[in-house]
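Visitor: Output the structure for:
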Amino acid sequence: MPYVNIQITREGATPGQKAELIAGVTKLLVDVLGKNPATTVVVIDEVDTDNWGIGGLPVLDYRAAQAAKEEKP
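Guide: Below is the predicted model:
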């Protein structure tokens, strides 16, 4: 019984997008590992951006820094 935990930032993923993630991950496990979709569990956790960090920075600060780098010629 595969268990997959997807963590995303809480930024407005729609129910339809979440359903696509669940279906896509389930299909991947069926196609690659031959797992039974009836016993495949997929959980999506949404994390507030205040609780998500990348490269030692809160995610919003990290994104701002990356955007600033891209703007420079």
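
Visitor: make it CA atoms for all contacts and neighbour counts henceforth
Guide: Fine.

Visitor: Now do the buried residues in stretch 38-45.
Guide: Within stretch 38-45, the residues that count as buried by 16 or more other C-alpha atoms under 10 Å are 40, 42.

Visitor: quick one more, to check against the first:
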Amino acid sequence: MPYINIKVTDEQVTKEQKRQLIEGATQLVVDVLDKNPKTTHVVIEEIPIENWGVNGTQYLGTEK
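Guide: Model (predicted):
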């Protein structure tokens, strides 16, 4: 039973984008690992942007 945990910053990810992530991640384990989609679990965690860091510094959402 695959369990996929996707973590993203909480920058207004839409329900449609989440649906696409769940669908795509599920299809990936079906294609690559030959797993059953009915037993594949996907969880999306939205992390507050101030709890995210990159290159040794806190990410504040202003960098592009």
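
Visitor: Which strand or helix spans the residue nearest the centre of the first structure?
Guide: Closest residue to the average C-alpha location of the first structure: residue 8 at 3.9 Å, with C-alpha atoms, centre = their mean. Using DSSP states H and E, residue 8 of the first structure sits within strand 3-9.

Visitor: Check the secondary structure at residue 29 of the second structure for me.
Guide: Under DSSP: H, G, I helix; E, B strand; the rest coil, residue 29 of the second structure falls in the helix class.

Visitor: Let me see the contact set for the residue nearest to it when sequence neighbours are not counted.
Guide: Distances taken as C-alpha to C-alpha, 6 or more residues apart in numbering put residue 35 closest to residue 29 of the second structure, at 5.9 Å, once the chain neighbours are dropped. By C-alpha atoms under 8 Å, 6 or more residues apart in numbering, the contact list for residue 35 of the second structure reads 1-2, 29.
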